[in-house]
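[1] All I have is the shape, not the residue letters:
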């Protein structure tokens, strides 16, 4: 039986993976999508081929023999994207850790290495599989050399296979003749000039008839069409050069040791550590290795005797800093002793050599342990627990200022990552790799130790990045405010919600009937493919954009058709109503708890700008743009004896822009409390203030808010349904009116390019790696982020300060009223009827004085018996 070798064109497959897999970065900010895609292709190939030998070839990026003879054809190669370049040395290190042979040699391209090694192995009686994204390698196909060309789309890999017969069948020429076809047609990607005027079809026809370019040149006068005949004669030297450049060397001087390429165990401890560092968690299942135990593990100790537990807690309460871990440990805690919370074990670390884990049992219950943790939180200077908010219903914390959540600190240092867990902290801050297969008591000890050991490191980094004050005075206090809001929840009238859903259902059925009547048939309105056929083929609507999967029926396409075609208007309304029904009318019902309230989750570590997000359910996304969407707010009601008080910042981002830019015109307008959009319209459109129309004011409003988000002339033209030229003129006039804003935005971009991040007034950093991207669209996005992040991030910081102030004041005065919702620039209070005036005073004071800007912060406030009325 013939042995087999797999040869992989390293740069080619890495390049394919880079453009086929969406961008990924690990916690260190390293781009990893090309490495991830490469490894997936590698595993797929090896699973299919089961080879005895394996080698990956790489280019050295030095002049090759073929191109150093003709340097004029090397200089136009497109440079490698920086995001890809940084992944090349890493994949080489990963392959080395996986015991996979790699080979590269200055002066030789990867395909010369592939050609020479494959030829040598075939002569030794072996089967060869060459994996490359470069179709040049098809010339190497034989009866025993198979060329495999992967295609990666949306993370999925498909592979085309070619033996010599397959090349002949698909391209009409043999692998050797394939070289001559390329010599005639050329290849701009590989800087092969070819012969002008001869494309692939003509080149193939010529080689099929004459076999090679030399024979074709001998019969040059007979070639058809006449242009091909004339150009091959005129550019014969170029054709010869092209053939030289297109021919892969199969006799190069390559130092190849077949035995060193023998394929063995790839799943080494070193490779496992690399995969952990790169955060390829779904690939770790291929490994059957245990991580080396870290030195600290020798100090892990499980204690079960109550006397010893009491002694450990007594000792811990004398410590200045204690790290805590809390876990379920379902496998070790008997169901009889399981706590209703699901937790069954805690761990403590208060010294590098004092790390204890305590499981619950009959005598030492979780309630007892939570009570001891509450006592501990009162005593120690620094009480440390990852995801602290999650446990506040179980542990009562009196001294909020003594608490530290490492997850929040790590998030501030890298807000582009939003799914931190303690293992990430251990790896990034302590250089500890925790074995995923470790048992629960070991993991729990690690969690406590990580909490304990990471504090000083994280504090130092927060100091270095000037975010310690942001952490101490905003993020940590906010954690307790958000817990209070989650605990309070918001009341929902379940019957009213059900009625709302039924009304939507009736309207949806009515719309379906109207749409079917206009279309003349029943079809799946939710199927873009079927909808596209109905609209653009059967009904012949204009401006149909056909894609590979059918006509586009995206909102932007349909919005343009809606004014002239009632069926399109009804389809858009149908989409809106079905979304309302499924997500809110039906979806919210599942979140109503036994107390009749929804207790959602407010997240601090999700958005890169620092804004709070809401999940389970997302109460920040309740629709407000349509009346039917706004009506949903009627089902949100206060308890009996209470009313809602809603306070909303007025144009907070524009006011922050005025402050940050220092633009005197904008500052003066706000100080005079004038209509900012009407003023902008008056100055941008050069018309008296009193003559500004409502349309002009709306357009100016779009410009005002668009500028904050770095809107382009194209984006503004789409928003206002005007030409791009008109939009560009609007923007130019705007910057002439407010020159300070243009200067500020330009400087924001330059500062972000220089430092790698944008920063808010409170020191919050938002990394902008997109500014270094080789992709124009990514760089443009990065510039918009650099303009907007300081504004949006500062608005988020101010809102957080206001929330903390409002909540503290309500609690300090022992009021029954409570803060229950935050939605973007809006706060909602469930106010006890006798406290309404006092609540309004607190809201106004805390929100309007959360920051001292060059322009006043203004709050709009309303009361109501439901959220709809209050808004």
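    Okay, I see it. Just so we're clear, the structure is a prediction, and the values are computed from it rather than from any experiment. Numbers count the residues shown, from 1 in each chain.
[2] contacts, neighbours, all on C-alpha from now
    Noted.
[3] ranges for the helices of the stretch 751-871 of the chain?
    776-812, 836-848, 867-870 (DSSP state H, counting those that start in this stretch).
[4] So residue 789 versus residue 383, what's the distance?
    Per C-alpha to C-alpha, to the nearest Å, residue 789 is found 32 Å from residue 383.
[5] Confirm residue 349 sits in a helix?
    No. Secondary structure of residue 349 (DSSP: H, G, I helix; E, B strand; the rest coil): strand, not part of a helix.
[6] from what I can see it touches residue 444, true?
    No. Applying C-alpha atoms under 8 Å, one finds residue 349 not in contact with residue 444, separated by 10.3 Å.
[7] Would you enumerate the residues in contact with residue 406?
    384, 385, 386, 387, 425, 451, 454, 455, 458 (C-alpha atoms under 8 Å, 6 or more residues apart in numbering).
[8] Farthest pair within those?
    387 and 458 (15.2 Å; C-alpha to C-alpha).
[9] hmm, who's touching the helix or strand where residue 378 lies?
    Residue 378 belongs to helix 366-379 when elements are defined using DSSP states H and E. By C-alpha under 8 Å, 6+ apart, the surrounding residues in contact with helix 366-379 are 313, 316-318, 338-339, 343-346, 360, 383, 394-399, 402-403.
[10] try stretch 679-693
    Residues from elsewhere that reach stretch 679-693 (C-alpha under 8 Å, 6+ apart): 669, 678, 696, 697, 699, 700, 701, 704, 730, 733, 734, 737.
[11] Would you mind giving those residues as CSV with neighbour count and secondary structure added?
    Formatted as CSV, the contacts of stretch 679-693 follow (neighbours: other C-alpha atoms under 10 Å; DSSP: H, G, I helix; E, B strand; the rest coil):
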residue, neighbour count, secondary structure
669, 16, helix
678, 23, helix
696, 18, helix
697, 20, helix
699, 19, helix
700, 26, helix
701, 17, helix
704, 19, helix
730, 21, helix
733, 17, helix
734, 22, helix
737, 17, helix
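[12] Mind putting those residues into JSON lines with distance to residue 89?
    Output for the contacts of stretch 679-693, formatted as JSON lines (distance: C-alpha to C-alpha, whole Å):
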{"residue": "669", "distance to residue 89": "55"}
{"residue": "678", "distance to residue 89": "57"}
{"residue": "696", "distance to residue 89": "56"}
{"residue": "697", "distance to residue 89": "55"}
{"residue": "699", "distance to residue 89": "51"}
{"residue": "700", "distance to residue 89": "51"}
{"residue": "701", "distance to residue 89": "50"}
{"residue": "704", "distance to residue 89": "46"}
{"residue": "730", "distance to residue 89": "48"}
{"residue": "733", "distance to residue 89": "49"}
{"residue": "734", "distance to residue 89": "48"}
{"residue": "737", "distance to residue 89": "50"}
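[13] adding another structure so you can compare the two:
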């Protein structure tokens, strides 16, 4: 036996969607119901554990045999559940077909991946499978007709149970068929090792300040009730939280049609209105709409019995670049904190003193929002060491393009906003400092740096907030022109990559540009077809089913299949040179973080989470932040000349320094 493909079906009273895999399988009533397997991709068999069958000794031995590779779709589920059920198996022995599919540019989800990859689809079967999972894998509502039971067992629905077993078998069949189609496009060993490390980080988890979370939820309930009552008094509405009711009330009161009450609209109305009641009603809506309280709820639902939240990171969650995505609490999208008295605010919340919090800080919702980061705390007798790369994407694009003046900036003072303004407007950088009239140019340099690196124009500047920074729409084209003139090698990078891709698609011949390799990779047996970009790290970016067709501007451009971020459907996507550069730069930045995470592990340091380009380490009191930053700034073997720098801090809780 060399390969063992597995799919299991399980029961737990914990809601896996809200609490996550780790808490789900730690439940006292968790059990494995079915164990379907295939040895060396042969016939699929099933073991009915719920009806008393047992896993044979040879399979139990194989589960912990390092020479046997275990395969599953979303393998962390099988690995963690089997271990919690008493079957020892090491994560290093597992291969995740879902990750393999994501690596090759496909979407997540067994059915969705199968459809994208070309497997025959039976939508009725998919619907039936979900119904069977709901029937047997989660608690049921007690009713008179079901005898008041809270769970459906096999003998309650014997025919459906047999159907469920067939469904489990077919999942192994689908997984192995997907694996066969992906096997010719292997995951590099470095990425497999990184996947293993990611599972270890997720399984270790991060401790939660449960007192703070409980206090935040109680205070939020009090304030929500008070604000709602105040809004009812002001408006006379039954439900002032209803956008429809509030919009109608505002329209009648102001004699102006209110088209919507979206976040931006509400903020603008508060600025422009004079009616005090209308302004206050909208201010209350702003406070009640704070989404951050949902993160406290997510934490409370996901906290494991030992006070830790696990499974916060999704490996290869950002499909196009391979970056991580947030799960459960969504740590990749946490509100910033600006309060200078975080310690004091935390203590008030822990004391559940809503009135005092309001007295000291005014806007309670905003205060709770700013404290959300601080709910993550280090283990006992430990501290957080938080370090992140400084301007990582700006450094990578400068290195990749060979933009020498930018490289010089990063090798010396690192003030890229001032240096960019200096290059754009021909003003000595020494003059662009606070107190001088030239300092106003820094704002233009900053927004240009944030918005224009990937081929964007005036629209990108507006999207980045240029108009809110004091710039006028009329001067934006000049900002774009000046930035591009100052960064000609980056502009050349956009066009060079676009030309390499189009030449590849027209000729079929592999192209090389700036250390990147552009290839067409196909498998004629199963009809797989990709455009691949080999990065300096040897990792590849995959673009499925590539083809050339006219874009909206009438030019020939690369199109490929992917998930439309608006419709969430698998359909044709259009791209261009600047967008490809964005994919590549973000992917290389991601690879720099991956190298750092491995280095931290090799030094015996425990990363508990990482947010974009920042690592959060659960460190012993003897660990020094300067040493961690020095480690992050070390050269990377596959990126000679890339100048990395990190900054960091130490804290008793997570925050934005």
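    Received the coordinates, thanks. None of the values given here were measured: they were computed from a predicted structure.
[14] Any idea how many residues pack against residue 265 of structure 2?
    12 (other C-alpha atoms under 10 Å).
[15] Residue 779 of structure 1 now?
    Quick note: residue 779 of structure 1 (other C-alpha under 10 Å) scores 17 neighbours.
[16] got the end-to-end distance for stretch 766-781 of structure 1?
    14 Å.
[17] Contacts for that stretch next, please.
    81-83, 414-416, 608-609, 752-753, 756-759, 782-783, 785-786, 789.
[18] Quick check: buried residues in that stretch?
    766, 767, 768, 769, 770, 771, 772, 773, 779, 780, 781 (16 or more other C-alpha atoms under 10 Å).
[19] Inside strands: which ones of those?
    766, 767 (DSSP state E).
[20] Out of the buried residues of stretch 766-781 of structure 1, the closest to residue 35 of structure 1 would be?
    For those, the nearest to residue 35 of structure 1 is residue 773 (17.4 Å; C-alpha to C-alpha).
[21] Now do the closest one against residue 787 of structure 1, distance only.
    Distance from residue 773 of structure 1 to residue 787 of structure 1, by C-alpha to C-alpha: 17 Å.
[22] What of residue 665 of structure 1?
    With C-alpha to C-alpha as the criterion, residue 665 of structure 1 and residue 787 of structure 1 are 20 Å apart.
[23] Of those two, which one has the most company?
    residue 787 (25 against 16).
[24] In this model residue 709 seems to touch that one, though I could be wrong.
    Yes. Residue 787 of structure 1 is within contact range of residue 709, at 6.8 Å (criterion: C-alpha under 8 Å).
[25] so how many other residues sit close to residue 640 of structure 1?
    What residue 640 of structure 1 shows, counting by other C-alpha under 10 Å, is a neighbour count of 9.
[26] Ok, residue 456 of structure 2 next?
    14.
[27] Just confirm it is within a strand.
    No. Residue 456 of structure 2 sits outside any strand when classified using three-state DSSP, being coil.
[28] Tell me the residue in structure 1 aligned with it.
    By TM-score structural alignment, residue 456 of structure 2 lines up with residue 711 in structure 1.
[29] Tell me who's in contact with that match.
    Residue 711 of structure 1 sits in contact with residue 784, where contact means C-alpha under 8 Å, 6+ apart.
[30] how much space is there between it and residue 477 of structure 1?
    Counting by C-alpha to C-alpha - residue 711 of structure 1 and residue 477 of structure 1 are separated by 35 Å.
[31] Could you say which helix or strand holds the residue most central in space within structure 2?
    Centroid-nearest residue in structure 2, with C-alpha atoms, centre = their mean: residue 325, separated by 1.6 Å. Element membership for residue 325 of structure 2 (DSSP H and E) is strand 323-326.
[32] buried stuff in the helix or strand following that strand?
    Following strand 323-326 of structure 2 in sequence order, the next helix or strand is helix 342-350 (DSSP H and E). By 16+ other C-alpha under 10 Å, the buried positions in helix 342-350 of structure 2 come out as 342, 345, 346, 348, 349, 350.
[33] could I get those as JSON lines with distance to residue 98 of structure 2?
    Formatted as JSON lines, the buried residues of helix 342-350 of structure 2 follow (distance: C-alpha to C-alpha, whole Å):
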{"residue": "342", "distance to residue 98 of structure 2": "41"}
{"residue": "345", "distance to residue 98 of structure 2": "43"}
{"residue": "346", "distance to residue 98 of structure 2": "40"}
{"residue": "348", "distance to residue 98 of structure 2": "45"}
{"residue": "349", "distance to residue 98 of structure 2": "41"}
{"residue": "350", "distance to residue 98 of structure 2": "41"}
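[34] list the buried ones in stretch 27-40 of structure 2?
    27, 30, 31, 32, 33, 34, 35, 36, 37, 38, 39.
[35] what do you get for stretch 274-294 of structure 2?
    Going by 16+ other C-alpha under 10 Å, stretch 274-294 of structure 2 has these buried residues: 278, 279, 281, 282, 283, 284, 285, 286, 287, 288, 292, 293.
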